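**Q** Give the three-dimensional model of this entry:
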Amino acid sequence: MEEGGGVSNNNSANNVAQAIATALDWASTPHARQQAVAFLDSVKAGDIRVLANTAFLLVKKNWSSEIRLHAFKMLQNLVRLRWDELSPAEHKNFANLSIDLMSEIADPCENWALKSQTAALVAEIVRREGLNLWQEMLPSFISLSSKGPIEAELVAMMLRWLPEDITVHNEDLEGDRRRLLLRGLTQSLPEILPLFYTLLERHFTAALNEAGRKQMDIAKLHAATVTATLNAVNAYAEWAPLSDLVKSGIIHGCGVLLSAPDFRLHASEFFKLVSPRKRPIDASASEFDQAMSSIFQTLMNVSREFLYRSGSAPGSIDEGEFEFIEYICESMVSLGSYNLQSVAGDSTILPLYLEQMMRFFQHFKFAIHSQSLHFWLVLMRDLMSKPKTSTHSAADSSAVSNTGPGEVENSKKKTLSFVNDEFCGAILDTSFPRLLKREKILHETAVSLGVLELWSDNFEGKGTFSQYRSKLLELIRFVSSYKPLIAATKVSEKINTIIKASPALTQDLAVTESMQLALENVVNAVFDGSNDFTKANAEVQFALCRTFEGLLQQFISLKWTEPALVEVLVHYLDAMGPFLKYFPDAVGSVINKLFEMLTSLPLVIKDTSLIGVRHARLQTCTSFIRIAKAADKSILPHMKGIADTMACLQREGRLLQGEHNLLGEAFLVMASSAGIQQQQEVLTWLLEPLSVQWTQMEWQDKYLSGPHGLVQLCSESSVMWSIFHTVTFFERALKRSGLKKANWNSENSSAPNSAPLNPMASHISWMLTPLLKLLRVIHSLWSPSVSQSLPGEVRAAMIMNDVERFSLLGEGNSKLQKGSSTVTDGSKVDTGKEGYGEPNESDIRNWLKGIRDSGYNVLGLSTTMGDSFFKYLDVHYVAIALMENIQSMEFRHIRQLVHSTLIPLVKHCPLDMWEIWLEKLLHPLFVHVQQALSCSWSSLLQDGRANVPDVHGILGGSDLKVEVMEETLLRDLTREMCSLLTVIASPPLNTGIPSLEQSGHVNRLDMSSLKSLDTVASCSMVGFLLKQEGLALPTLRMCLEAFKWTDGEAVTKISSYCSALVVLAILTDHMELIEYVSRDLFTSIIQGLALESNAIISADLVGICREIFVYLCDRHPAPRQVLLSLPCITPHDLLAFEESLTKTSSPKEQKQLMRSLLQLATGNKLKALAAQKSVNIITNVSMRPRSSNAPESKVDDGEPVGLAAII
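**A** Next up, the predicted model:
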């Protein structure tokens, strides 16, 4: 390999340079850039020696930085992907030329990016060549580092790249090569680590000396070397033996640099990486503990100084120092979370450490507080865990796996002894005000909190407020479980202070509401059962009872009448629910208080500005459900009193139907605690009045006989909402009395009647018949012949509202329409004018949506009844009601129907009813949806518009927003249909399909063991579908098309169905299926791997390809034909692949062989496989984002550099 190469090489270099310049110049025309990129691709794929010589010419100094950077990428690409095409002598020549580049680029005028690229290239060569080259080159690298600061920086950069593949999995590096690299680097640590220490000491001292002499340019060179060395040290910090890091002085050196403002952030990164190191189980554990103890003391010294200054003169600390301390705190958190065992026996260090972590937790800076929150949460979670439970964290994380249970428990007890009452009180006192959000409180409240930083939406990189608050509440629960009396006292005092001291409760609701969450978590922790309150000390029991009784009496005595305050008070009473379970004497007063608040709020609300009153009434009724759940059997003696009050209020017209439904649901919850007989009696009491009205033919004939009747219904508000509440109560009743989800497949057993009869089973028939009529007529509104003749108000109500559109656009912060209330089942309906006035467009839209939501859910829940649904309902009428107008349904409605009704139906359909039910319901669905999805996806991929029916008629909004909504709707339906196919392929519905491993066949199949598809279909729903041509064809088409759609989530879902098809093709003698799998499916999966969106599922897809080839290539020619049709494969490649397959029976190794073959056969064009690798390719050092106040360091001001930036 020649470095120059004559005129031809110079011409080639000029041409490549021009192409690079054109490709990077945005002033170039798109056509010119496209041609330039194509030319560069051809060079990289062309003659490897021309490529190497050209690239070596272009990295010279006479070219621009952009061209040189691109040339380095070309060289790195060559080493990674085409190294084996060069001879050993050429390897040696290439390596020497690259090492020479390090000396040539050691120039103060060279920019950091080019130096980084050079070091990365040499590191890549070392990885490719392996141990021998590394051992040969190491002495020369050490010698080069002593020549000057730039050379030392380059050596540090190169050493930083080398171990990347040890800690970051890289598909490009096989296991043996990775082990050899690790061995070589480990053997070289006695030379590498002292070199790092020498470089740190030498150049840190030189930087200080030169800065003292005002030689700032030279000082910067030495400083850059220190930074590069720290980055290199950090690459070894996670895996190099801790004892080696101690002996070499690295830990001491990085500790010293914590006091240097220019280097402390990089030095703190080292401690962040070392702190969570796992404690060894051999004799070196004591050395490990000593090293960790020194790290504890180093970080605690830094923390002590900061905490002193922060407490005495907080104004003297700038943002840069706060950021640094946040990093230190993060390392302290890691130490305590993973290696507290190392100092658990030190009665001097441990209490001081806990005190510092408490002061961090109490700190006014939110970033510091939130870091330490993680430590206290992990510590308390671990300390409060049961002896049999072991987690990897906190006081005994390393001890759990390395010592006996007795030592672990002793360690816990000792650590707990330091977490005393004062600590627990401080945690609670700090946590309560931090439950507030800055944007939610009054200015006066913010002023009263002083410098305390509350959560703000302006914070970046801190997650969401709900995530932070949930962690804080979890910590409150742990502390409450450990010290219940302190928690009860603290939360009671705080609430009483707020209630008595705040002059404007209605204006500053956030403060009052926040303590409801605290109370809820304290009460749950004390009375949740796991704490075994009944076994607590009698004195503690009495004190707790007295505290919570006093608080409850305080709540009951309040005379709040403002709707917002009533809601808060209702939530406080909800929070006391678990207390009521142990103190049933208080239940009656709580129930009376709830009814008192309900009746104190006006019933008739004609003024929409008073919608808060309506919501407060709903929340009060919902509270009965929550109290019934929490109080359990304590509420049973009060059922008759509640029923009498309900009846009285209903007779007097003081209870709306929706409110009655919520109270009825509470009764169902109560009855579930009393037993099946009581449950059946309550259901009869609640449902009989409804059945009388619901089954009357007069209203059905009047309103449900056709679209005109429904239009009339939409003009009669009271009837319309009465129907809505009836359907939603059916839904609640089914949810409260249904079978547990864990038993979802019980109906598929050989004895359908073996499941216990559901108390709702006898009500299914009369409930569903009118509901199906109602859904059928609603569906008909969207048919073209009907919709054209509808009144304008009804047509407008059929179009999505702003809330739905905001949801599709991902704009989740949009406010619900005025009057929208969330009820307990999660549905949102505008009930603000329920029963009053003429329904408007919004009312009709909400009603249609509510009926559809609850109606589909009622049908889906009813399928859990087994025979009561499948044998006593007319399948023909069900199919008409749901599928008659399937071709007119919008995508969002089909998705909802599939999700809420059809998936449960498929799950619960008894095996002996498959032929009756599945054909009727799934055939029209599959046929229509497959065609609709195919059309919309084709439109999206070709024209950029999905053209779904849902957005037709929407006025306003940009075309771009409409396109986004269309695509979202298309993807949602696609994924739901793929989910349906996933359910159909699920193991409980396919007991007749064993896994290939279970069948005992590893590589080839015994032909005598093949079964007929008929045999398998009797106990496999996938097999059953394949027998029904009308069901099979659209699903098989959908499988093929899904791999062309750019939706990795959909492919992930449908892949299990494809796997089932493959297994059936392997285990049966069905030739049409074998042909489909061997040719069509195999081809489509390979095409799917060409899409980067399928990277997430690429491993599974390669596994399916492996199964198709391994098991079917001897039974059908298609698998070999498909592979040979790929552009870059030869018959010799395929033969070598098959020979390799015969040498291993490991599915994992066979998958890797298949993966490599597919990449070879397609010329590395399978983006799903390339994308998976790209996330592991070496990148430049990336630490946490630095704030603008942090000391500046050299960074790449262009595109990504290093080995990650391959074009």
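
**Q** alpha carbons only for contacts and neighbour counts from here, please
**A** Fine.

**Q** Tell me how many other residues crowd Gln788.
**A** A count of nearby residues for Gln788, using other Cα atoms under 10 Å, gives 12.

**Q** Then Asn420?
**A** For Asn420, the count of nearby residues is 12 (other Cα under 10 Å).

**Q** Same check on Ser456?
**A** For Ser456, the neighbour count with other Cα under 10 Å is 16.

**Q** Identify the residue nearest it in space, chain neighbours excluded?
**A** Arg438 (5.3 Å; Cα to Cα, 6 or more residues apart in numbering).

**Q** I'd like to know how far that neighbour sits from Phe366.
**A** 11 Å (Cα to Cα, to the nearest Å).

**Q** How about the contacts made by Gly860?
**A** 900-905 (Cα atoms under 8 Å, 6 or more residues apart in numbering).

**Q** element containing Val829, please.
**A** In this assignment (DSSP states H and E), Val829 forms part of strand 828-830.

**Q** whoops, Val803 was the one
**A** Following DSSP H and E, one finds Val803 within helix 802-809.

**Q** Show me what that helix is packed up against.
**A** Packing contacts for helix 802-809, counted by 3 or more Cα pairs under 8 Å, 6 or more residues apart in numbering; DSSP states H and E, involve helix 959-984.

**Q** next structured bit after the helix it packs on?
**A** That would be, after helix 959-984 and using DSSP H and E, helix 1013-1017.

**Q** quick one more, to check against the first:
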Amino acid sequence: FHEQIKSGDVRVLGGTAFALSSQNQPLEVRHYGLKLLQHLVRIRWDELNHEEKGKMTGMVLDMVKEFATPHEAWSMKSQTAALVAEVTRREEPDVWKGMLKSLLPISDMSPVHAEMVAMVMRWLPEDVIVHNEDLETTRRRQLLSELTESLPQLFPFFYKLLEKHFGAGMEAMHLQQMELAKQHAAVVTAALQAVLVYAEWSPVTNFSSYGLVEACGFLINSPEFRLAACEILKQLLSRRKPYDEDVELFNSVLARVYEILSSVCDAYFVHYDGGGSAPLEFAECLCEALVALGSQNLQVISSNNQKLATYYRQMLKFLQHSEFPLHVQALPLWLGLLRDSLSVERNKVIIARPTVVVPIETASVLLDVAFQKLLKDGQEEEFTSAVDYSQYRGRLIELIRLVAHHHHDLGITKKISSQVFILHSILLSNPSLQEYFILESTHTMLDAVVTGCFARGGTSELLDGLLQRLLTVHWSEPELVEIHAKCFDALVPYIKNVPTAVPTVIQKLFQLLVTVPVVSKEASSTNSKARFQVCTSFLRIAKLAGPALFPHMQIVAETMTRLQQERHLLRGEYILLGESLLVAGSTAGYEQQNQVLEWLLGPFRDYWCHSDWQQKYLCDPAGFVRLLGTTTTENLSGDEGMWYIFHSIHFFEKALRRCAAGVEGNPSSHPMAVHMSWILPPLIQLLRCLHSLWIPSILSTLPPPVRQAIHLSASEQASILGESKTVDHKEDELRNWLKSVRDSGYNVLRYASSRLGNQFFVNMSGLSGPLATGLMESLSSMEFRHLRSLVHSVIQSFVRFCPQSLREVWLGQLLPPLLVHCHATLPLAWENLVREGAVKTGTLFAVDGSSGINTELVEERMLRELTREVCTLLAIMASSELNPEQQPGMLCSYALWFNIYFFLRSYVIQHSAAAFATVHLGIQSLQWPDSDAVHRGAVFCGAVIDVAGPLNDTNLREIVGKDMFTAIIQSLTLESNSAAHAELLGLLREILVKLSPHTSTPKQVSPSAP
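**A** Predicted coordinates for the structure are as follows:
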């Protein structure tokens, strides 16, 4: 019945709505009547003729008078005001002027009438500042123009309401007429709320010209109205100067606003310091207003040193305030001011607002506050999540670093002496674990200060003493050893300026490493964390102080060898230390880097090239399964086992990534180039065996632990969905190994192709066949998540960097099976998703981990990610960057080498199935409901169109003119493709222009297209 009334005759709807909203009806019925009227005005207003519209407008205005009674529900008054505003927005421009003349006199009838008129004025500009899809852009522009023209009438009206009813309310209070005083107060509140809406868009200078700034300055001293008045002034300070406003007038208005707020702020602090209290909400609004001034319009006071000093003092008080929300609101202001100064200093850029120099006295207070807050425990209770708390601490650390950067002289550096003395006092004693939080916070502050102060160089007697103390202290608890290593981390920017300290620091780090015993996996993780932190400290020294570390690399290498022989060094730790040597060696020159690399890779090569383990584990899947049982030797640095193999591959990846290119950046002289010949053959065979585990005939024979490990666990599902879930590392050890080996193995191939360049493809061309077999042999059994990783990490890199002369050798074996497989699986998966809501990818889910996880969402996410990577591959193939040898002026300049040389020219000859699959894969990608895939697929389709015209291939022209043309038109109907309409329409135009001279197919298809 409700829908029948709304969709029935519009005149019956109007009569019914007015009858239901009359005052003799119950409140619920009247609410329903107003809802019907709002529906009529918003949706069906144009169905009324001019006379009916005029009559209804008059009736709506009469409702303002009718509902303006002292005991009327506020909701009825508010909805009626909104209805009047809606009628005004729907009517023609000249109607607004007449309604304004009718509305303003109504306000003189009573305080309640004045309140309702103010409500109408508050609702009226809603569509100017809030996007309303029901209102056309042209009408919205007209409304803004009408309201702007009416401001000379509206602003004096608002001022009159504020002045008249505030005075009348005070008089009523004096006469103990409380009910009347409430009515006058409601008028003032409604007027202030209306002014606030106009403060968001109307010219700032008008607020001063018509006295509204002074009115707010007066009302902000009234407890009842100060919050609303402060909101208006805050909004004005947040405004950016429009191009059509005079700069001096604009700044003068905001300067006056600041004077008002400054006076209020000083009064607030006097009251607060005297033991008084004020509502936190008002103090927050006041703080936000002053933050808005500093963030948007600091030019208002920046030229006046006295005002600027006052502003700094006030914002420091908010930063130091005991009310935590005020402190948090003031913090971003100081970060913004210091960041701006740093940007100007470093980049010589010109920013929109003026930069100011924070005085050293102010900087000192900023450091004090940051230190105090970082050392204070229990503040996480002030935040709703651990992420928010972490971000807050991050802002404090950034504040320390920025202050230290701007004031890096010893005067401000000595300001940290109290914090250093805290560290000294703890170092002198045997600290308890209860002091861990203080020690952690002090280390964090030290890191920020040293980073800011000593990035440019220099020394400090204060830090000299601290470094010596760190070198002499002896701790054995893993938690304290971890902090000890972090303190060295913090001092690295300083240490690199004191090269003589490097050998003693290295010696101390090795002592710390030996202090914490090597433990088994079942032991507490605190030992592992402490040892990992010590190794990470080596890496940080190498990154920031590589030249200072290089002369002592021999000491590091010899110590690593000794600790390894004594079983004091895990394989993962050995790799971290080795990585630090690679980083340091890359700064010393090509020859030195070769020496370091040869020394580090020697032990790996001895085992990796040995035929025994390859024959034992890599000849067939059964042997590979036996490898997965050799987990007990992970703690033994030199013994065989699956973890040794993983660490070997991981180090190959690190070496490829960390080593710098050869002389003058020439990739052909990359230090790793000579090592790929012995690294790749076992790696390829290893990946081949790994891929084979998912083949159904092999999967059914796997031992239960291995079969369970290849299933998608609950934690992996949560990660795919962007959720968090606790991982049982012991239970997932085998699963983690399989994933880590796959990822590192793919990355070795990725970095080898991208960093070694042509030399890799030339020297390793003999391995192109085994590599294609290893990667593509089990393609039909590969899960979507694994195929996505393969395409992203390996195939895309090979397509980007393979030289043109070797593309048939490498890509001719990799791309055809991959693209044919993708064409066979992706369209079917998308069809299942669209029709049945489930992808049905065949992903193996862990039986004990699927509960509570929506497996269909997981499969859909994996399908989308794979589709986007495949479409990215197509877009890379269509990149003009891959055809650098093409001369300007050649046909199909946008098309890639792949289209011309390898793909389209070989359409029927060499790779006809792959060519057919690839073209249709690109076409079908336009019809799948994934906007990212559509954007990338459109790039490829554009290249195919470019080639189809000049290339004399009837089949290709038929596919483009019919299949692609129809698919593009169908894709325009998908809601998910709304952002790609311009690209899709451009493809249609290209087909018509470039294929019309050769075939009439597009024109024949157009009339029958959907």
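
**Q** on that earlier part again, name the next helix or strand downstream of the strand holding Val829 of structure 1, please.
**A** helix 841-862.

**Q** The next helix-or-strand element following that following helix maps to which residues in structure 2?
**A** Next helix or strand after helix 841-862 of structure 1 toward the C-terminus (DSSP H and E): helix 867-870. Under TM-score structural alignment, the match for helix 867-870 of structure 1 in structure 2 covers residues 758-761.

**Q** picking up where we left off before, quick one: residues in contact with the helix holding Val803 of structure 1.
**A** So helix 802-809 of structure 1 is in contact with 812, 814-817, 961, 964-965, 968-969, going by Cα under 8 Å, 6+ apart.

**Q** residue ranges for the strands of structure 1, please.
**A** 820-822, 828-830 (DSSP state E).

**Q** What ranges does the stretch 701-850 of structure 1 have for its helices?
**A** 707-713, 717-737, 764-780, 784-787, 792-797, 802-809, 841-862 (DSSP state H, counting those that start in this stretch).

**Q** nearest to Leu221 of structure 1, of the ones you listed?
**A** helix 802-809 (50.3 Å; Cα to Cα).

**Q** tell me the angle that closest one makes with helix 959-984.
**A** 80 degrees (axes from the mean of the first three to the mean of the last three Cα atoms, to 10 degrees).

**Q** Need the residue closest to the centroid of structure 2.
**A** Centroid-nearest residue in structure 2: Gly722, 13.2 Å away (criterion: Cα atoms, centre = their mean).

**Q** And it, how far from Trp334 of structure 2?
**A** 34 Å.

**Q** before we move on, what about Leu151 of structure 2?
**A** 37 Å.

**Q** Compare neighbour counts for the two and give me the winner.
**A** The residue with more neighbours, out of Leu151 of structure 2 and Trp334, is Trp334; 23 against 16, by other Cα under 10 Å.

**Q** residue in structure 1 matching the more buried one?
**A** Using TM-score structural alignment, Trp334 of structure 2 sits opposite Trp376 in structure 1.

**Q** can you tell me which residues contact the residue lying closest to that match once chain neighbours are set aside?
**A** In this structure, Trp376 of structure 1 finds its nearest non-sequential neighbour in Leu475, 7.2 Å apart by Cα to Cα, 6+ apart. Counting by Cα under 8 Å, 6+ apart, Leu475 of structure 1 touches 376-377, 380.

**Q** I'd like to know how far the equivalent of Leu475 of structure 1 over in structure 2 sits from Gly336 of structure 2.
**A** In structure 2, Leu475 of structure 1 lines up with Leu399, judged by TM-score structural alignment. Counting by Cα to Cα, the separation of Leu399 of structure 2 from Gly336 of structure 2 is 10 Å.

**Q** same thing with Arg42 of structure 2?
**A** Shown here: Arg42 of structure 2 relative to Gly336 of structure 2, a distance of 44 Å by Cα to Cα.

**Q** what's the answer for Phe488 of structure 2, then?
**A** Phe488 of structure 2 is 30 Å from Gly336 of structure 2, by Cα to Cα.

**Q** which one of the two has more residues nearby?
**A** With neighbours defined as other Cα under 10 Å, Phe488 of structure 2 and Gly336 compare such that Phe488 has more, 26 against 15.

**Q** Tell me which residue of structure 1 matches up with the more buried one.
**A** That one, Phe488 of structure 2, aligns with Leu573 by TM-score structural alignment.

**Q** again with Ser364 of structure 2
**A** Taking TM-score structural alignment, the alignment pairs Ser364 of structure 2 with Gly425 from structure 1.

**Q** Please name the residues that touch that match.
**A** Contacts of Gly425 of structure 1 (Cα under 8 Å, 6+ apart): 486-487, 490.

**Q** how much space between the aligned residue in structure 2 for Thr348 of structure 1 and Tyr312 of structure 2?
**A** Using TM-score structural alignment, the equivalent of Thr348 of structure 1 in structure 2 is Gln306. Counting by Cα to Cα, the gap from Gln306 of structure 2 to Tyr312 of structure 2 is 10 Å.
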